[in-house]
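Participant: with the sequence up front, the predicted model follows.
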Amino acid sequence: MELLCFLGSFASACGVSVYLLGKWLSRRRAAAASALALVTTHQGKLTSLPRGAVVEVVGESHYQETLEALSEERTGRSQRIATTAHLVRERVNRFDENAVAVVIEGRLVGYLSRADALGFRALIEEMEARGEIAACAATIVGGWSRGERGSGKFGVKLDVMHPDKAPADATIISHAVTGLWEAKGPAGRRKVVQRALESLRTEDAKTQLLNEASSVEVVAALEQSAGLKTPAAKRRRLQAALDALRADEVPDELQRQQVEWLEAALRDLDAPPEA
């Protein structure tokens, strides 16, 4: 009789445990689905966060099969696979209301630690409100296999600057403008602009930088034109700068001053010489 009671109690306890486990797994699946759905919905609106520090991803041990599918064939050496990760708020997480999921190629591979999630949460919320998904450089590491001597687990490391340590947009633009004036030629200036754009957080700041870059490019074109010998060569240089300015991504209202400078310079070339 006692044995039957024990077995009955054990079965009941197991039933409760299975029920609770089922609820936990259901919530985890819902959380993962929420994160993945958000990434899928906003494809094409990825915004890269600036590099700057190694951020360790946690919980990868639960996603080893996924990481192996994203990796190369195991060898005796640890892997280092460069990729891009998306950072997505997980709205359904009973363990951490600030949880931030790490997603690679549409697959959940882990989470930011609690401390890192707190630091990134506000920035990610701001980006999602603008219809953007936070993206950052990532590396899949580990995954070595040495036969009978065992194998290593996969891990994920992010290369992303913590929001609290990221310089303000105004500082980035100021440094970029200095770099634009010091750069050699259009190719050098394009590199300066591209690096700065990767670090800026808001669209307004990016537009401001592009406007500043256009202004520098126009002044450079005017200076180069002044150094050319023939009116035809000067006209070609100014017209090329004007065409490039009209084709770039800066809104027309912000280009007005630069366009006026170039058009005035072209008119001066076409004006008859003073008697």
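Facilitator: Arrived safely, thanks for sending. Numbering: from 1, shown residues only.

Participant: hey, let's count contacts and neighbours off CA atoms from now on
Facilitator: OK.

Participant: gap between the helix or strand where Ala31 lies and the chain center?
Facilitator: Using DSSP states H and E, Ala31 maps to helix 2-41. Helix 2-41 sits 36 Å away from the centroid of its parent chain (C-alpha atoms, centre = their mean, to the nearest Å).

Participant: what residues sit buried inside it?
Facilitator: 28, 30-36, 38-39 (16 or more other C-alpha atoms under 10 Å).

Participant: which of the residues you listed lies closest to Asp116?
Facilitator: Taking C-alpha to C-alpha as the measure, Asp116 sits nearest to Ala35 out of those, at 17.4 Å.

Participant: surely the closest one is in contact with Glu90?
Facilitator: Yes. With contact defined as C-alpha atoms under 8 Å, Ala35 counts as touching Glu90 (5.7 Å).

Participant: any shared contact partners between these two?
Facilitator: Ala101 (C-alpha atoms under 8 Å, 6 or more residues apart in numbering).

Participant: alongside the first one, take a look at this:
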Amino acid sequence: MAEALNLAIIVVALLALFFLLKGRPKARAIPAGPGAGSYTPVPEGAPVLHWADGGGQFDVEVLGESRYRDTIRRLAGEHGDGKADARHTALLLPDDANPYEDKAVAVFLSGEMVGYLAPKDALAFRQRLARQEIAGQLTSCDAAVRGGALWEGKRLAYAVWLDLDLKG
């Protein structure tokens, strides 16, 4: 009798798990490129603060650059066969409306989207905003577009780096 009851409980649990997983909504796919119907936030107004505490280290990398590689390549400027090191001012926008990441921070150079902070960096950055009592506000920092050197006849990838201290 106890074996039959245990078996019945296992069957019911497996059926419930099956229907729970089967009925889950499918995640939306991220569109392939920046103009392909993708979500893009828009920064409004002037930055309320320029972060100048990175000490010229440029050790926070922007993610998702592959979606914006043409924009980043253009922002790297002409640099011949060597690597680029083009300096810009980055706008950092806490993106609460982002449908893919709830704590996203979008990064813009010269008014154009170039990617997002990594989730752990975005969380640390939002905590800094809260400590400064400017949560959710547009801020800026120095940025560098690096990479793009020629190697074995091919152009290497570019990356965007921010001069931002996320430990402080």
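Facilitator: Everything's here; your move. This structure is a prediction, so every number in the text was calculated from the model and none was measured.

Participant: longest strand of structure 2?
Facilitator: In structure 2, assigned by DSSP state E, the strand with the most residues is strand 84-94.

Participant: the helix or strand following that one aligns to what range in structure 1?
Facilitator: Sequence order places strand 105-109 as the next helix or strand after strand 84-94 of structure 2, per DSSP H and E. Using TM-score structural alignment, strand 105-109 of structure 2 corresponds to residues 100-104 of structure 1.

Participant: the matching stretch vs structure 2, mean deviation?
Facilitator: Compared with structure 2 after fitting, stretch 100-104 of structure 1 deviates on average by 0.8 Å (mean C-alpha distance after the TM-score superposition for structure 1).

Participant: OK, contacts around Leu5 of structure 2?
Facilitator: For Leu5 of structure 2, counting by C-alpha under 8 Å, 6+ apart, there are no contacting residues.

Participant: quick one: it from Val11 of structure 2, how far?
Facilitator: 10 Å (C-alpha to C-alpha, to the nearest Å).

Participant: ditto for Lys22 of structure 2
Facilitator: For Lys22 of structure 2, the distance to Val11 of structure 2 - C-alpha to C-alpha - is 16 Å.

Participant: give me the most central residue, structure 1.
Facilitator: Ser48 (1.4 Å; C-alpha atoms, centre = their mean).

Participant: what sits against the aligned residue in structure 2 for that one?
Facilitator: Aligned counterpart of Ser48 of structure 1 in structure 2: His50 (TM-score structural alignment). His50 of structure 2 sits next to 139-141 when contact means C-alpha under 8 Å, 6+ apart.

Participant: so which of these is the most crowded?
Facilitator: Among these, Ser140 has the most neighbours (other C-alpha atoms under 10 Å), with 23 neighbours.

Participant: my read is that that one contacts Pro47, right?
Facilitator: Yes. The pair Ser140 of structure 2 / Pro47 is scored as a contact, 6.0 Å apart, by C-alpha under 8 Å.

Participant: what touches both of the two?
Facilitator: Joint contacts of Ser140 of structure 2 and Pro47 (C-alpha under 8 Å, 6+ apart) are Leu91.

Participant: so where do the helices sit in structure 2?
Facilitator: Ranges of helices within structure 2 are 2-22, 69-76, 119-131, based on DSSP state H.

Participant: could you redo these as JSON lines and give each row distance to Ala104 of structure 2?
Facilitator: JSON lines is the format used below for the helices of structure 2 (distance: least, C-alpha to C-alpha, whole Å):
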{"stretch": "helix 2-22", "distance to Ala104 of structure 2": "27"}
{"stretch": "helix 69-76", "distance to Ala104 of structure 2": "20"}
{"stretch": "helix 119-131", "distance to Ala104 of structure 2": "6"}
